[in-house]
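In: The following comprises the amino acid sequence and a computationally predicted model.
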Amino acid sequence: MPNKIALFSAKPYDKTYFEQFRHEFDCQVDYFEVPLTEQNVQLCQGGYDAVCVFVNDTVNQAVLSQLSEFGCNIVALRCAGFNNVDLQAAENLNIRVCRVPSYSPEAVAEHTVGLMLTLSRKFHKAYNRVKEDNFSLNGLLGFNLFKKTVGIIGTGKIGHATINILKGFGCNILAFDPTETPIDDVAYVSLETLYKQADIISLHCPLTPQTHHLINQDSLALMREGVMIVNTSRGGLIDTDAMIKGLKARKIGYLGLDVYEQEANLFFEDLSNEIIDDDVFQRLLTFPNVLITGHQGFFTQEALTAIAQTTLGNIQLLNNQQDCLNQIKPS
């Protein structure tokens, strides 16, 4: 019998890539456009071996208990982060959890540097001006990345890939990570030192209780005037209210976000004909030095291919009671 998988928060591109590889892994995939929540977990009653979820799906104790009752004992994340999963509850219920720890570090790293360049050289504003036959350079003055000091928080695969790109620009790299993996021409320093010395700060760490609101009012106070902050990891790493205060005080010179703390109700959906009632998000959009993309950093052909293949491979291994290197357990 093929593995039967319920895939939630399904988009057309998910179906394209998962359909491309599902026969290779002998599985049937049912696609649900809705996110997995406590209200619609009932959709999993159809004899599924696994549920496949994404960053904004809810996999708490209540959902896991229902999945266990339905006989579904695998939760497969098609992403690297797993802060939306109650790992302890999953283990107590004998539900195995797996993820895709490395789909394409370069995809997110390249998007990160793209945000830095767009903020520093104002490509987005120049593009709109030229479309209106406005070729004035007033207001488009930028700065070189060359010789700037960039602080990288988190030197896993994405952080490391970002460092490799920035080295090519001639940046000076400072780094912080609880696990200091030696990297040529990179100085590991304390968070306090990184905050004080970096012209640009880029976040590449998971969201945990320890990293929640890592960038807050206190850490902002240590940073240089006009600092650039870029976050392509998880929205909860940043205290958004503190960011707004920092922008208003001109402490933050540039802010690039591919993630947002309350993004679950916004990102991945077309809301162009809706009224967005998130006042904090709307306030962020009013600043001319803020650039936001909708959790797009991972979105390349290479990454989607790796996500589909790795996710289906993880499910196959776990369903066959084989060791899976991408299985995650409570710490």
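Out: Nice, thanks for sending it over.
In: C-alpha from now on. contacts and neighbour counts both.
Out: Will do.
In: in which helix or strand would I find Val63?
Out: According to DSSP states H and E, Val63 maps onto helix 61-69.
In: Name the residues that touch that helix?
Out: Thr37, Glu38, Val41, Gln42, Cys44, Asn73, Asp86, Ala89, Ala90, Leu93, Ile95 (Cα atoms under 8 Å, 6 or more residues apart in numbering).
In: now stretch 14-30
Out: Taking Cα under 8 Å, 6+ apart as the rule, stretch 14-30 contacts 2-7, 31, 304-305, 308-309, 312-313, 316.
In: ok, those vs Glu132, which is closest?
Out: Nearest to Glu132 among the contacts of stretch 14-30 is Leu304, at 35.5 Å by Cα to Cα.
In: Tally up the residues packed near that closest one, please.
Out: Other residues lying near Leu304 total 20 when counted by other Cα atoms under 10 Å.
In: For my notes, confirm it occurs in a helix.
Out: Yes: judged by DSSP: H, G, I helix; E, B strand; the rest coil, Leu304 forms part of a helix.
In: Which residue is the nearest non-sequential neighbour of it?
Out: Tyr17 (6.6 Å; Cα to Cα, 6 or more residues apart in numbering).
In: Show me how far whichever strand or helix holds the one you found is from its chain's centre.
Out: Assigned by DSSP H and E, Tyr17 belongs to helix 12-21. From the chain centre to the centre of helix 12-21 is a distance of 20 Å (Cα atoms, centre = their mean, to the nearest Å).
In: That one: what's the following helix or strand?
Out: Using DSSP H and E, the first helix or strand after helix 12-21 is strand 27-31.
In: quick one: that next one to helix 12-21, angle?
Out: 170 degrees (axes from the mean of the first three to the mean of the last three Cα atoms, to 10 degrees).
In: C-terminal to strand 27-31, what's the next element?
Out: strand 50-53.
In: helices or strands next to that following strand in the packing?
Out: Contact here means 3 or more Cα pairs under 8 Å, 6 or more residues apart in numbering; DSSP states H and E; on that basis strand 50-53 packs against strand 3-7, strand 74-77.
In: nearest to Asn231, of those strands?
Out: Taking Cα to Cα, strand 74-77 is the member of those nearest to Asn231, at 21.1 Å.
In: Need the contact partners of that closest one.
Out: 49-55, 95-100, 311, 314-315, 318-319.
In: hmm, back to that, so how far is the helix holding Val63 from its chain's centroid?
Out: Per Cα atoms, centre = their mean, the centroid offset for helix 61-69 relative to its chain is 26 Å.
In: List the buried residues for it?
Out: Gln61, Val63, Leu64, Ser65, Gln66, Leu67 (16 or more other Cα atoms under 10 Å).
In: Comparison target below:
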Amino acid sequence: MIKVACFDTKSYDKEWFDRKNNGEFQIKYYENKLNADTAKLAHGCQAVIAFVNDSIDKETIEELYQLGIKVIAMRCAGYNNIDFKEAYQKIAVVRVPGYSPHAVAEHAMALLLCLNRKIHRAYIRTRDYNFSLKGLIGFDLYKKTIGVVGTGKIGQVFIDICKGFGMRVLAYDLYPDHSKDIEYVSLETLFSESDVISLHCPLTEESKHMINAETLKLMKQDAVIINTSRGALIDSEALLVALKEERIAGAGLDVYEEESDLFFEDNSGTIPKDDVLSLLVGLPNVIITSHQGFLTNEALSNIAETTIENLRAYFHDESLINEICYFCLPGGTNPNCRKQKEGRCF
């Protein structure tokens, strides 16, 4: 039986992987995040299952390689935490590119609705029997302009939701999909004309801190920012300054730039060390959720099923449709990647 080490495991992960595992794999579950120090827990295994906040850097990959790990199965769509250059021709990497675009897109809209209509504040008030409406004024989404950065599967579902609210949609993507009824504009135009800006793009060297001190200056004073993608798309310190100076109206964040040691864990009994996060959490016009956009039964089922199928395909020498490598990354054109011809990257 093929042995697999699953890192950063929560109870819901184990539940769904146990449901979807057909007995082909013996999965050892660990609460520890995968990094160079914890990689040794995979001793005796042929594969590892990892998550978005695991540190799969050069040292971790080398440790896994020495242990005989053949494949890293990411149970998420993102992969910015992997050193693909180091992994190339050593360890295959597969992912789950489309577990449920509806889950994340709906969470993005939930953040916008909650933030705009002050649901979070009203909920706290009414629990104290305070039914005052003071300070709870929002705005109609109807006919407002929303800028969507990234028009992949999640972005397109979110666009459909926004159109259902009667919003005007502007979009930006390095690789625009002109087969869809989407109005693409420059990033500068999107930032300057949008009442709401929602991020649905991957984190790359080019997209890191795309929202920063300079781009924040382009935005309307009553603009709202929603981020359900990757925390480092936003310069958190610059965002905090803009919010405190009231140069933008609010932010709904399901991700945070320095979340890796905080999110998915109960830190309620500890003294916060991250001053920026502490200040953001305390602002009345900011809502932060703990990277839960993916957290639906449908998404968890699809994640477990696709991850198991990725592993099964690897160990049965089948084509790896969800494999990604150093040359598969956006902009990669090197013919050394053989997936298109031979079904695998190397």
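Out: Looks like it came in fine. On a predicted model such as this, the values are computed, not experimentally measured, just so you know.
In: Structural similarity score between the chains, please.
Out: Laid over one another, the chains give 0.97 as their TM-score (TM-score structural alignment, normalised by the length of structure 1), with 327 aligned residues with a Cα RMSD of 1.0 Å.
In: before we move on, the earlier item: is it possible to export the buried residues of helix 61-69 of structure 1 to JSON lines including distance to Asn128 of structure 1?
Out: Shown next, in JSON lines, are the buried residues of helix 61-69 of structure 1 (distance: Cα to Cα, whole Å):
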{"residue": "Gln61", "distance to Asn128 of structure 1": "47"}
{"residue": "Val63", "distance to Asn128 of structure 1": "45"}
{"residue": "Leu64", "distance to Asn128 of structure 1": "47"}
{"residue": "Ser65", "distance to Asn128 of structure 1": "51"}
{"residue": "Gln66", "distance to Asn128 of structure 1": "50"}
{"residue": "Leu67", "distance to Asn128 of structure 1": "49"}
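In: Glu274 of structure 1: which of the residues you listed is nearest?
Out: Out of the buried residues of helix 61-69 of structure 1, the member with the shortest distance to Glu274 of structure 1 (by Cα to Cα) is Val63, at 29.0 Å.
In: what does the closest one align to in structure 2?
Out: Using TM-score structural alignment, the equivalent of Val63 of structure 1 in structure 2 is Thr60.
In: same deal with Gln309 of structure 1?
Out: Alignment note (TM-score structural alignment): Gln309 of structure 1 maps to Glu305 of structure 2.
In: ranges for the strands of the stretch 201-331 of structure 1?
Out: Ranges of strands in the stretch 201-331 of structure 1, per DSSP state E, counting those that start in this stretch, are 227-231, 252-257, 290-292, 327-328.
In: Next, the angle from the helix holding Tyr17 of structure 1 to strand 3-7.
Out: Using the same axes, to 10 degrees: helix 12-21 of structure 1 against strand 3-7 is 170 degrees.
In: tell me the average deviation of helix 12-21 of structure 1 from structure 2 after fitting.
Out: Once the two are superposed, helix 12-21 of structure 1 sits an average of 0.4 Å from its aligned residues in structure 2 (mean Cα distance after the TM-score superposition for structure 1).
In: For the aligned partner of Gln46 of structure 2 in structure 1, grab the count of nearby residues.
Out: Structural correspondence for Gln46 of structure 2 with respect to structure 1 (TM-score structural alignment): Asp49. Number of residues near Asp49 of structure 1 (other Cα under 10 Å) recorded here: 22.
In: I'd say Asp49 of structure 1 and Phe70 touch.
Out: No: Asp49 of structure 1 lies out of contact with Phe70 (Cα atoms under 8 Å); the separation is 9.4 Å.
In: how about the contacts of helix 61-69 of structure 1 in JSON lines, adding neighbour count and distance to Thr208 of structure 1?
Out: Below are the contacts of helix 61-69 of structure 1 laid out as JSON lines (neighbours: other Cα atoms under 10 Å; distance: Cα to Cα, whole Å):
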{"residue": "Thr37", "neighbour count": "16", "distance to Thr208 of structure 1": "21"}
{"residue": "Glu38", "neighbour count": "16", "distance to Thr208 of structure 1": "22"}
{"residue": "Val41", "neighbour count": "20", "distance to Thr208 of structure 1": "25"}
{"residue": "Gln42", "neighbour count": "14", "distance to Thr208 of structure 1": "29"}
{"residue": "Cys44", "neighbour count": "20", "distance to Thr208 of structure 1": "28"}
{"residue": "Asn73", "neighbour count": "22", "distance to Thr208 of structure 1": "24"}
{"residue": "Asp86", "neighbour count": "19", "distance to Thr208 of structure 1": "12"}
{"residue": "Ala89", "neighbour count": "18", "distance to Thr208 of structure 1": "16"}
{"residue": "Ala90", "neighbour count": "25", "distance to Thr208 of structure 1": "17"}
{"residue": "Leu93", "neighbour count": "16", "distance to Thr208 of structure 1": "22"}
{"residue": "Ile95", "neighbour count": "20", "distance to Thr208 of structure 1": "21"}
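In: Among those, which one lies nearest to Leu285 of structure 1?
Out: Leu285 of structure 1 lies nearest to Thr37 out of the contacts of helix 61-69 of structure 1, by Cα to Cα, at 28.6 Å.
In: Contact partners for the closest one?
Out: Counting by Cα under 8 Å, 6+ apart, Thr37 of structure 1 has contacts Asp57, Thr58, Val59, Val63.
In: distance of the residue nearest the centre of structure 1 from Ser104 of structure 1?
Out: For structure 1, the residue nearest the mean C-alpha position is Ser233 (3.9 Å; Cα atoms, centre = their mean). Plainly put, Ser233 of structure 1 is 14 Å away from Ser104 of structure 1 if you go by Cα to Cα, to the nearest Å.
In: what do you get for Leu285 of structure 1?
Out: For Leu285 of structure 1, the distance to Ser104 of structure 1 - Cα to Cα - is 29 Å.
In: Those two: which is more packed in?
Out: With neighbours defined as other Cα under 10 Å, Leu285 of structure 1 and Ser104 compare such that Ser104 has more, 23 against 13.
In: so what corresponds to that one in structure 2?
Out: With TM-score structural alignment defining the correspondence, Ser104 of structure 1 maps onto Ser100 in structure 2.
In: returning to what we had before: so the helix holding Tyr17 of structure 1 corresponds to what in structure 2?
Out: Going by TM-score structural alignment: helix 12-21 of structure 1 matches residues 11-20.
In: Same question for stretch 218-229 of structure 1.
Out: So stretch 218-229 of structure 1 sits over residues 214-225 in structure 2, by TM-score structural alignment.
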